[in-house]
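A.B. asks: Sequence first, predicted coordinates after that:
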Amino acid sequence: MYADDGSPLSSRLGPYFSDGRRRVDYVLAYQIQKPASIRRQSSRFGDNNFIRRLRRSLSMRSSRAPLQPKEDPEIAAQDQRTDYHEDDKRFRREEFEENLLETGLELEKDEATKISGIGFLKIHAPWNVLCREAEFMKLKMPTKKVYEVKQSSNLVEKVRLFIHKVTAPLHPKVDANRPQSIKSLSHPFSREKQHLFDLSDRDKFFDSKTRSSIVYEVLKRTRCTRAKYSMGITSLLANAVYTSDYPLHDVSFYLTAISA
């Protein structure tokens, strides 16, 4: 498969959805807890060899088979409480994620990672959501209008220019035709006035920090009303419904977890 620019999807840099096209703007981590019955069964299977050796030793010492211990009711009650709390967290995640989808965000779960017991929810903000939220947040974005930054004529500026000229051979080479004193005029974003903004490259119009900030604002105000809860991502993190959150510019932990 190839991306829109003709490059193979497998060679694209950075975190993407499984389709290789939609960029991950935010990541939520959560704990995957197995039911108590499965945990006990896995533990028994893991100790199978030890139990067989123990039984063989006991059978050699006594002709009577040892009695199987009964399940401790206190442990069973504790396991039941654990399962209830984990189910409650899962139900709250499901409702929260359904509400996120209603806001227009796109989600993809990844539970097949190298870290056992940890799942990740990848979040992508499509163009229409970015524009809507940028307008709501009154974010100042670069317009097509540019202006020239005039150099000061005071003594300090003259000294700075002289030092810059003397140390010029030590500076890295840059494009001489690039206007260093030309800046774009910024203005609060408006969907009705998109023609005023520099949209020559939509993929770079909203940088990674802006995209993460937009998604975080949506996460903060998205409600989760199950079991009398009304909360956003801040409260869900405090109640361990999700264990961690990672903006796009801080996903090294996630990338380590999904790397093969």
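C.D. replies: It's in. This one's a predicted model, so the numbers in the text were calculated from it and none came from an experiment.
A.B. asks: Only C-alpha atoms from now on, for both contacts and neighbour counts.
C.D. replies: Fine.
A.B. asks: now residue 107, what's its secondary structure?
C.D. replies: strand (DSSP: H, G, I helix; E, B strand; the rest coil).
A.B. asks: For the stretch 101-250 of the chain, which segments count as helices?
C.D. replies: For the stretch 101-250 of the chain, the helices defined by DSSP state H, counting those that start in this stretch occupy 127-136, 155-166, 202-205, 208-221, 233-238.
A.B. asks: so of those helices, which one's packed in deepest?
C.D. replies: helix 208-221 (a mean of 18; mean count of other C-alpha atoms under 10 Å).
A.B. asks: Comparison target below:
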Amino acid sequence: MKRITESESNHHDLETKSTRDLLIGINQEDHTVALAVELEIPQIEKLVDGCVERMQEGGRLFYMGAGTSGRLGIVDASECPPTFGVPHGMVIGIIAGGDKAIRKAVEFAEDDREQGWKDLEEFNITEKDIVVGIAASGTTPYVLGALETAKKNGILTGGISCNPSSPLSQLADIAITPMVGPEFVTGSTRMKSGTAQKLVLNMLSTAIMIRLGKVKGNRMVDMQLSNDKLVDRGTKMVMEATGLEEEKANELLLKHGSVRAAVEAFNH
């Protein structure tokens, strides 16, 4: 298999370039990423719909990856409760090597083909759940092993990679493969491949949460009020929805704990 993610950069003699030229080169490459993701919208749509169907029945969404890919899954999963007010166990990010690998690479963790499924079993995974493997190369054994066993157990699987015809894109029920081409620094998949994966994850979780009714109009009405900025934002949303003055809106918001609950209380 030819790995596009490992192919030679289009930019040469980087150490001889000025700072400005380096930044322009990186930015030129980044321009191509959103277009590559756009071509994958039909596949992303399939995965969103599959997730919504299962999550409406109490299913959970699991992201699995190693290194940068694993960290991106954890970031996306960890943002769902504060943004959309869903329980912490609804979207779960799992990284090869465990939580310590979030900060520091754990050597050879991604090469263990058995460990991914063992990590999923700790969550009592069932066929109501969904497992999405994330791997820029599409060849990470930790991710492939987990998806293979998930499929055998009748669990819907998705794959996000940047190499067409990779083992991951062939294995996953729904493969999302933005082809971003060679990296600015050859093989540095934390760059364009990582950006593409982040864009796909943004689309996936946001669309799922909107379809599950966690957004009203275009507002995060169920967001957690976990800091002053969010309380302030929530207060303004309550003011807009009810016509109340700031002090009263703030009082109502803090009493009921979310914009949705505060507005519903006001309307009844």
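C.D. replies: Good, I have the coordinates. None of the values given here were measured: they were computed from a predicted structure.
A.B. asks: Need the TM-score between these chains.
C.D. replies: Once superposed, chain against chain, the TM-score is 0.22 (TM-score structural alignment, normalised by the length of the first structure); 95 aligned residues with a C-alpha RMSD of 6.0 Å.
A.B. asks: top strand in the first structure by residue count?
C.D. replies: Assignment by DSSP state E gives strand 140-148 as the longest strand of the first structure.
A.B. asks: Does anything pack onto that strand? Which helices or strands?
C.D. replies: strand 182-188 (3 or more C-alpha pairs under 8 Å, 6 or more residues apart in numbering; DSSP states H and E).
A.B. asks: What segments of the first structure are strands?
C.D. replies: Under the criterion DSSP E, the first structure carries strands at the ranges 26-31, 106-110, 118-124, 140-148, 182-188, 244-247.
A.B. asks: could these go into JSON lines alongside distance to residue 77 of the first structure and mean neighbour count?
C.D. replies: Compiled in JSON lines, the strands of the first structure are given as follows (distance: least, C-alpha to C-alpha, whole Å; neighbours: other C-alpha atoms under 10 Å):
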{"stretch": "strand 26-31", "distance to residue 77 of the first structure": "21", "mean neighbour count": "22"}
{"stretch": "strand 106-110", "distance to residue 77 of the first structure": "31", "mean neighbour count": "16"}
{"stretch": "strand 118-124", "distance to residue 77 of the first structure": "25", "mean neighbour count": "22"}
{"stretch": "strand 140-148", "distance to residue 77 of the first structure": "56", "mean neighbour count": "14"}
{"stretch": "strand 182-188", "distance to residue 77 of the first structure": "57", "mean neighbour count": "14"}
{"stretch": "strand 244-247", "distance to residue 77 of the first structure": "29", "mean neighbour count": "18"}
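A.B. asks: Now render those as CSV, adding distance to residue 76 of the first structure.
C.D. replies: Shown next, in CSV, are the strands of the first structure (distance: least, C-alpha to C-alpha, whole Å):
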stretch, distance to residue 76 of the first structure
strand 26-31, 21
strand 106-110, 31
strand 118-124, 24
strand 140-148, 57
strand 182-188, 58
strand 244-247, 30
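A.B. asks: So which of the ones you listed is nearest residue 220 of the first structure?
C.D. replies: strand 244-247 (11.9 Å; C-alpha to C-alpha).
A.B. asks: which residues sit against that closest one?
C.D. replies: Residues from elsewhere that reach strand 244-247 of the first structure (C-alpha atoms under 8 Å, 6 or more residues apart in numbering): 25-30, 209, 212-213, 237, 254.
A.B. asks: If we use 10 Å, what do you get?
C.D. replies: For strand 244-247 of the first structure, contacts defined as C-alpha atoms under 10 Å, 6 or more residues apart in numbering pick out 24-31, 120-123, 208-209, 211-213, 215-216, 233-234, 236-238, 251-254.
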